[in-house]
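**Q** I need the structure of the sequence given here:
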Amino acid sequence: MTDIVSGASSIFGAVAGPVAAGQVTKGHIRWARRHASGTALLESLLSVKRLLDHRDVVTDVERWKMAIEGAITTIEQEQSGLPRQWAHLERSVRAAISEATGLGFADRMSDDQCWRVVGFDRLWLDFAAEYLRLVIATIGLWREEPSFRRANQVTIPSFDRWLQESGRYVPGLGLWPDESSLKPQRRERSILP
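**A** Below you'll find the model as predicted:
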């Protein structure tokens, strides 16, 4: 309920000035919705990112489960307002979390199941944290972009594509393959910023 209230107040606040001036346009309303959606996504993903950054301190599975549930639920709720090319976002966030902790589907598991499957892998925790850093930065750019057209052109690579493009993992070649074996795998143009 609080999310609905804060989202509504965010939209209201962003549109209130132009309404008072009698200058509300579709662009203002679109931007306000995008801003509210981006804010909700950033807050939920930042909670997971903080856990990834403090993995040595925070090993309580219940805290991980709550943060992951919040992030996945928010992505599901906001999916209809996101750019079409972000359709993979939920799947990619789940994959990153699954590789790092085994808890990618914590929102669909009981507490006992979470305790049984949890396993922290230091290398994949670093990969997940770096990927979420990219996702969070990109969502921030999308949220603040004043042009609707340019906002819908903002891209986030899938987790698998990001791993390949950044040279961290390539299916069939493993972790950190050498540069010469990556050349045939790369396309003409990288999608990474």
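
**Q** from here on, contacts and neighbour counts on C-alpha atoms
**A** Noted.

**Q** touching, Ser37 and Gln77? I think so.
**A** No - the pair Ser37 and Gln77 fails to qualify as a contact (Cα atoms under 8 Å) at a distance of 9.1 Å.

**Q** out of these two, which sits in the more crowded spot?
**A** A count of neighbours by other Cα atoms under 10 Å puts Ser37 above the other of Ser37 and Gln77, at 23 against 13.

**Q** the more buried one belongs to a strand?
**A** No - secondary structure assignment (DSSP: H, G, I helix; E, B strand; the rest coil) places Ser37 in helix, not in a strand.

**Q** another one to check against the first:
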Amino acid sequence: MNSSKRELSSEQQAELLGILKSRFEKNMNRHKGVEWAKVQEKLEANSEKIWSLNEMEMTGGEPDIVVPIAIGNGKKTDEYVFCDCSAESPKGRRSICYDHHALNARKEHKPENSAVEMAADIGITILTEEQYRELQQLGNFDTKTSSWVITPEPIRKLGGALFCDRRYNTVFLYHNGAESYYAARGFRGWLKV
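**A** Just a heads-up that it's a prediction; the model follows:
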């Protein structure tokens, strides 16, 4: 992988497309009415998006096409939305605080990264609470882990950050100090193609 160009080799691209197609076909409930051939055509025309999807995959996100209203803005377009659909918060994106400011605020035992920075590096957007709740309508996610969600600025200015999980068949929203990090908390992201 050449990260400076954000492109995959043709072999890596073919492997990723095979993984995505297989996941797409196994989870048709997430994207009724969407045809894989059209998705693949869009992907093959955008190497940077394929690179981002590969990063989502490599960090354990198991990206798949979803058709929730909040992520797709409820409009019919020729764009497709991929979202992290791993059963638990992506393993390669855990043990991180919320954002760069929180990372810098820690005096000791700093995590390696933050959710906001990792999302930007990968080229994806962290889910909002509304998007997270809509994703949960497509399956049972984060029953043992939790995921940071976009935090409104007034809360963030006071040092807090928000995260969600699913327990007791219910989606919960919580708060924590933005500088906190846990082995069972990561983040989920989405990418429009």
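
**Q** where does the TM-score land?
**A** TM-score for the superposed chains, counting by TM-score structural alignment, normalised by the length of the first structure: 0.28, backed by 96 aligned residues with a Cα RMSD of 5.6 Å.

**Q** how about the strands in the first structure?
**A** Taking DSSP state E to define them, one finds strands in the first structure at 169-170, 174-175.

**Q** could you dump the ones you listed into CSV with distance to Glu69 of the first structure added?
**A** Shown next, in CSV, are the strands of the first structure (distance: least, Cα to Cα, whole Å):
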stretch, distance to Glu69 of the first structure
strand 169-170, 27
strand 174-175, 29
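
**Q** closest one to Arg91 of the first structure among those?
**A** strand 169-170 (17.5 Å; Cα to Cα).

**Q** all the strands of the second structure, in order from the start?
**A** Using DSSP E, strands in the second structure cover 63-66, 81-84, 125-126, 146-149, 160-167, 170-177, 185-187, 189-192.

**Q** wait, isn't His44 of the first structure in contact with Met66?
**A** His isn't right for residue 44 of the first structure; it's Ser. No - counting by Cα under 8 Å, no contact exists between Ser44 of the first structure and Met66, whose distance comes to 10.2 Å.

**Q** between these two, which is the more surrounded one?
**A** Legend: neighbour count by other Cα under 10 Å for Ser44 of the first structure and Met66, higher for Ser44 (21 against 14).

**Q** burial measure for the nearest residue to that one once chain neighbours are set aside, as a count.
**A** In this structure, Ser44 of the first structure finds its nearest non-sequential neighbour in Ala71, 4.6 Å apart by Cα to Cα, 6 or more residues apart in numbering. Residues near Ala71 of the first structure, counting by other Cα under 10 Å, number 25.

**Q** residue contacts, Ala71 of the first structure?
**A** Leu41, Ser44, Leu45, Ser47, Val48 (Cα atoms under 8 Å, 6 or more residues apart in numbering).

**Q** narrow these to just the buried residues.
**A** Buried members of the contacts of Ala71 of the first structure, counted by 16 or more other Cα atoms under 10 Å: Leu41, Ser44, Leu45, Ser47, Val48.

**Q** related to what we said a few turns ago, from Leu182 of the first structure, how far off is the residue nearest to Ser44 of the first structure?
**A** Distance of Ala71 of the first structure to Leu182 of the first structure, computed by Cα to Cα, to the nearest Å: 33 Å.

**Q** check the second structure for its longest helix and report it.
**A** The residue-count maximum for a helix in the second structure (DSSP state H) belongs to helix 10-26.

**Q** mind listing what's buried in it?
**A** Gln13, Leu16, Leu17, Leu20, Lys21, Arg23, Phe24.

**Q** okay, now the nearest residue to Gln131 of the second structure once chain neighbours are set aside: neighbour count?
**A** Distances taken as Cα to Cα, 6+ apart put Ala70 closest to Gln131 of the second structure, at 5.5 Å, once the chain neighbours are dropped. For Ala70 of the second structure, the number of neighbouring residues by other Cα under 10 Å comes to 17.

**Q** next: Leu125 of the first structure.
**A** 22.

**Q** can you pull the contacts of it?
**A** With Cα under 8 Å, 6+ apart, Leu125 of the first structure has these contacts: Leu52, Ile97, Glu99, Ala100, Thr101.

**Q** fine by me, thanks again.
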